[in-house]
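Colleague: coords below, sequence missing:
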């Protein structure tokens, strides 16, 4: 081959490699800009729940059991629904931001407040009638009474979810969720001394611990309100609008499918813990399983950050109508998340026989945790894949499809197989977790196939068709015009101001 031709070929290959590295670097920056604040916020918020549990645990074991019961079952159930329903805000705001429909983002946020507030109010009897509910589940009378009392304290706390979850996703869609991370860090820093003051110094007991949790939780809400209302989101927030009450049915439909999707995922582990409670050595089984799930949960916080990043990136690129960029973003997201998952999988595999002693001095429990370490490592690896694929589906507005996949994979495949292996094959808690991992694995395969088979050009066209009244088009004067009717909103130029025509 001629030397000149060879040099040109090598030169072109070098340029392609260089361009690919540049594209990966740019995409990674966009991903981490969304994912890192989300990870910090979730870890810090989860920390306030753990701190409260620690303070209550030093009061007495009965209230600790009551708190754990409410937090594991009632709050997780409500939180799962509201996180899922709030992901509708993430989908709509992400797509609106990508399509430069900035004026719609504030309206979507207000619609989500309305839908989530009504939903939580309807579900409030779960907390109001906590004692009879836990009696019905067969809990001891003392634990049921304690859990019922603590349930009342959780009512003002859970209402913060209506605002924090939706505002976090609204800010995340426009890559302004750094403020959420800072507020969450401040929340944790405030929560610890306030808890100490109320519980240890003023001796308010459980009331003091729960009051501190309510105060720190609402601190984040007021901080986000101040940020949005204070003018830091000038293009996406123009004040309260009656438009929030119009065309609310599509938001309700998307919110319900999102709520079902996430709730099915969060309750999967809870049901498996309940199954572990019926084992021959239930105390050891539940303790060991809970320790493993706590480790898994901490790592899952990182994965949830990537879920949010996936949703934002896919929604943005779909809103712009760039199918090629959508596919590239999916590849970078999955690769990055898998690398992190492999890192934590290696840690769980190498230090598996030591992990249990971080949580307990009971040799039997620690040995059971060690026996489960390989399954924990597999679960951690799977955690690094399916949340990203779920985020891709959320960004594309495919929550309904994912809800069906979750239902089939978790509750038709995973739980029955886990029950059979645990009880019939006598594999005990190992059998339950094998079934759990099989369910997650089949879900990962299904979501991977869905992402691979999705025609992203068609998906963008469907997005435009479903939002034809908000589709942006560029006028001859370089103004972005939104709306198909007579009441358009115009953004003059790139950095101009909004006005109605």
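Modeller: Right, received. Where do you want to start? In this text the structure is predicted, and so the values were computed from the model without any measurement.

Colleague: Could you use CA atoms for every contact and neighbour count after this?
Modeller: Will do.

Colleague: could you say what helices and strands the helix or strand that contains residue 463 packs with?
Modeller: Assigned by DSSP states H and E, residue 463 belongs to helix 456-466. Here helix 456-466 touches helix 282-320, helix 323-350, going by 3 or more Cα pairs under 8 Å, 6 or more residues apart in numbering; DSSP states H and E.

Colleague: just these: most buried one?
Modeller: Highest mean neighbour count of the helices and strands packed on helix 456-466: helix 282-320, a mean of 23 (counted as mean count of other Cα atoms under 10 Å).

Colleague: Next, count neighbours for residue 128.
Modeller: 17 (other Cα atoms under 10 Å).

Colleague: again but with residue 219, I slipped
Modeller: Residues near residue 219, counting by other Cα under 10 Å: 19.

Colleague: tell me the contacts of it?
Modeller: Applying Cα atoms under 8 Å, 6 or more residues apart in numbering to residue 219 gives the contacts residue 187.

Colleague: what's the answer for residue 341, then?
Modeller: Contacts of residue 341 (Cα under 8 Å, 6+ apart): 380-384.

Colleague: what about it, distance to residue 356?
Modeller: For residue 341, the distance to residue 356 equals 20 Å [Cα to Cα, to the nearest Å].

Colleague: Comparison target, given below:
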């Protein structure tokens, strides 16, 4: 009897110890996640906030320019940003795994390779902005809307070039847990942007041009600050100066970048296609404006989710680089739990405030009423935002972008878009029907990614990460490969 009591006491003590150990592990993992996610959330919210603030200023200048800006920002800018963000996520994969494996000096080389690839890519894509009016006419937009969009599109060109550096540098810094500087710089960018916009739009009375000039100026403040931080010696282990090694092994990087680009583009373009569908409805100006306002609120909350996407990528990549498959699986569970809790909070917030959101962007009651009708669907979109970006981040960290690209193609474009078009045009739901289709696509994608994540062999991914790092690795003392000019 005594032995039985001792055994039960021993089991109870072990269970208590495991529970305490689990709490400690969750706390430690949460600190690692927030160390990446919090600065990333701040930087992304502020960066997107500058775009939304500009939209707000333009919305109070002219309704047609608001619709034109919404068209360019949602279609052209998101199109190009999707490609650059996706191709830059290859930097996130490689830098994260290199940091985990202790190959710090390779991170600077990966960063320079991403600059080369992204600069060439963006220059090739410039006709999207130069010939925007013709493109909008071609897809059937109204003449006034096409002209306004084409004019605003040209002002976006100096702005979009900041993406080449800001996106890649953020991924480079957060992979080595140094992205708090990005949060400070992004806050400065946002703080500067508001008075700059007031100066150019109201004081100098420059209208739309003034709003776009302030957007470009504030965006480059961030990039200049990033350059000062890197070149000034705050990344001594990962930045060894410019090197000709950046031009080597570009083809494998391009291949990984393309699969990354396709994965992210299919996500970001999804909303853009639905906005395009809204543009063909009877009252296109109201439909596009209302849909764009809801999408901007959705995307602004999505910036928080992207912070967790970045955290998921860094944590998964770091642990794969270290060869710890068990830590990868535990990190994914903590990430999903944390992100879902935040998603529930914003879900309730969107339900409560509904119609009031619209008046931040417009004075038009018709647009506000349409936004109010979409508020319930917006709330569900916000909730789903807390799940699938984390799973996408896991895929980026593991280098599984090609698989997720196929999932996105099927769920978004073979399910979501056709279903949304059918409900929008064949029923009385109109814009609401398009949004329901969008939610169906996202829900299908989320369920699929959850299943794929559950079935993934993480020990196999550890082996593949090791093989990838060894293939790209360059010795630090190889003078032939590193002709470096220290800055």
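Modeller: Happy to help now that I have it. Since the structure is predicted, the reported quantities are computational estimates derived from the model, not experimental observations.

Colleague: Any idea what the TM-score is?
Modeller: The TM-score (TM-score structural alignment, normalised by the length of the second structure) is 0.92; 478 aligned residues with a Cα RMSD of 2.3 Å.

Colleague: Among the contacts of residue 341 of the first structure, name the ones in helices.
Modeller: Members of the contacts of residue 341 of the first structure lying in helices (criterion: DSSP state H): 380-383.

Colleague: In PyMOL, how would I select the buried members of these?
Modeller: To isolate the buried ones among those in PyMOL, judged by 16 or more other Cα atoms under 10 Å, type:
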select buried, resi 380+381+382+383
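
Colleague: circling back to that earlier point, between the helices and strands packed on helix 456-466 of the first structure, which one is nearest to residue 151 of the first structure?
Modeller: helix 282-320 (21.4 Å; Cα to Cα).

Colleague: ok, the counterpart of residue 322 of the first structure in the second structure - contacts?
Modeller: Under the alignment (TM-score structural alignment), residue 322 of the first structure pairs with residue 324 of the second structure. The contact partners of residue 324 of the second structure, by Cα under 8 Å, 6+ apart, come to residue 462.

Colleague: likewise residue 462 of the second structure?
Modeller: The contact partners of residue 462 of the second structure, taken as Cα under 8 Å, 6+ apart, are 320-321, 323-325.

Colleague: Switch the residues you listed over to a markdown table; also include distance to residue 178 of the second structure.
Modeller: Listed next are the contacts of residue 462 of the second structure as a markdown table, based on distance: Cα to Cα, whole Å:
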| residue | distance to residue 178 of the second structure |
| --- | --- |
| 320 | 19 |
| 321 | 18 |
| 323 | 22 |
| 324 | 22 |
| 325 | 24 |
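
Colleague: follow-up on the earlier one: tell me the angle the helix holding residue 463 of the first structure makes with helix 282-320.
Modeller: Per axes from the mean of the first three to the mean of the last three Cα atoms, to 10 degrees, the angle that helix 456-466 of the first structure makes with helix 282-320 is 80 degrees.

Colleague: Where in the second structure does helix 456-466 of the first structure fall?
Modeller: Under TM-score structural alignment, the match for helix 456-466 of the first structure is residues 458-468.

Colleague: Adding distance to residue 276 of the first structure, write the helices and strands packed on helix 456-466 of the first structure out as TSV.
Modeller: Conversion of these to TSV gives the following (distance: least, Cα to Cα, whole Å):
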stretch	distance to residue 276 of the first structure
helix 282-320	6
helix 323-350	22
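
Colleague: What residue in the second structure is paired with residue 375 of the first structure?
Modeller: So residue 375 of the first structure corresponds to residue 377, using TM-score structural alignment.

Colleague: Please apply the same query to residue 139 of the first structure.
Modeller: By TM-score structural alignment, residue 139 of the first structure lines up with residue 141.

Colleague: what's around that match, how many residues?
Modeller: 20.

Colleague: Check residue 223 of the second structure too.
Modeller: 23.

Colleague: That one touches residue 167, doesn't it?
Modeller: No: applying Cα atoms under 8 Å as the test, residue 223 of the second structure and residue 167 come out as separate, 9.5 Å apart.

Colleague: can you name the two of the contacts of residue 462 of the second structure that are farthest apart?
Modeller: Going by Cα to Cα, the pair spanning these furthest: 321 and 325, at 9.7 Å.

Colleague: residue contacts, the residue nearest to the spatial centre of the first structure?
Modeller: Centroid-nearest residue in the first structure: residue 304, 4.8 Å away (criterion: Cα atoms, centre = their mean). Contacts here follow Cα under 8 Å, 6+ apart; on that basis residue 304 of the first structure touches 38-39, 387.

Colleague: and the gap between residue 402 of the first structure and residue 296 of the first structure?
Modeller: On the measure of Cα to Cα, residue 402 of the first structure and residue 296 of the first structure end up 22 Å apart.

Colleague: Helix, strand, or coil at residue 499 of the first structure?
Modeller: strand (DSSP: H, G, I helix; E, B strand; the rest coil).

Colleague: Relative to residue 419 of the first structure, how far out is it?
Modeller: Applying Cα to Cα to residue 499 of the first structure and residue 419 of the first structure gives a distance of 61 Å.

Colleague: Equivalent analysis for residue 440 of the first structure, please.
Modeller: Noted for residue 440 of the first structure: a distance of 15 Å to residue 419 of the first structure, by Cα to Cα.

Colleague: for residue 130 of the first structure, same thing?
Modeller: For residue 130 of the first structure relative to residue 419 of the first structure (Cα to Cα), the value is 28 Å.

Colleague: One more: residue 33 of the first structure?
Modeller: Counting by Cα to Cα - residue 33 of the first structure and residue 419 of the first structure are separated by 42 Å.

Colleague: which of those two has more neighbours?
Modeller: residue 419 (24 against 17).

Colleague: Can you tell me what that one aligns to in the second structure?
Modeller: Checking TM-score structural alignment: residue 419 of the first structure goes with residue 421.

Colleague: go on, residue 312 of the first structure?
Modeller: In the second structure, residue 312 of the first structure lands on residue 314 (TM-score structural alignment).

Colleague: Residue 178 is in contact with that match, correct?
Modeller: No: if you go by Cα under 8 Å, residue 314 of the second structure and residue 178 don't touch, sitting 11.7 Å apart.

Colleague: Now the common contact residues for the two.
Modeller: Common neighbours of residue 314 of the second structure and residue 178 (Cα under 8 Å, 6+ apart) do not exist.

Colleague: What segments of the stretch 151-300 of the second structure are helices?
Modeller: 157-160, 162-175, 180-198, 207-229, 250-278, 284-322 (DSSP state H, counting those that start in this stretch).

Colleague: Which one, of the ones you listed, ends up nearest to residue 119 of the second structure?
Modeller: Closest approach to residue 119 of the second structure among the helices of the stretch 151-300 of the second structure (Cα to Cα): helix 162-175, 6.2 Å.

Colleague: re the thing from before, so which of the contacts of residue 304 of the first structure wins on neighbours?
Modeller: Result: residue 38 is most packed of these (other Cα under 10 Å), 29 neighbours.
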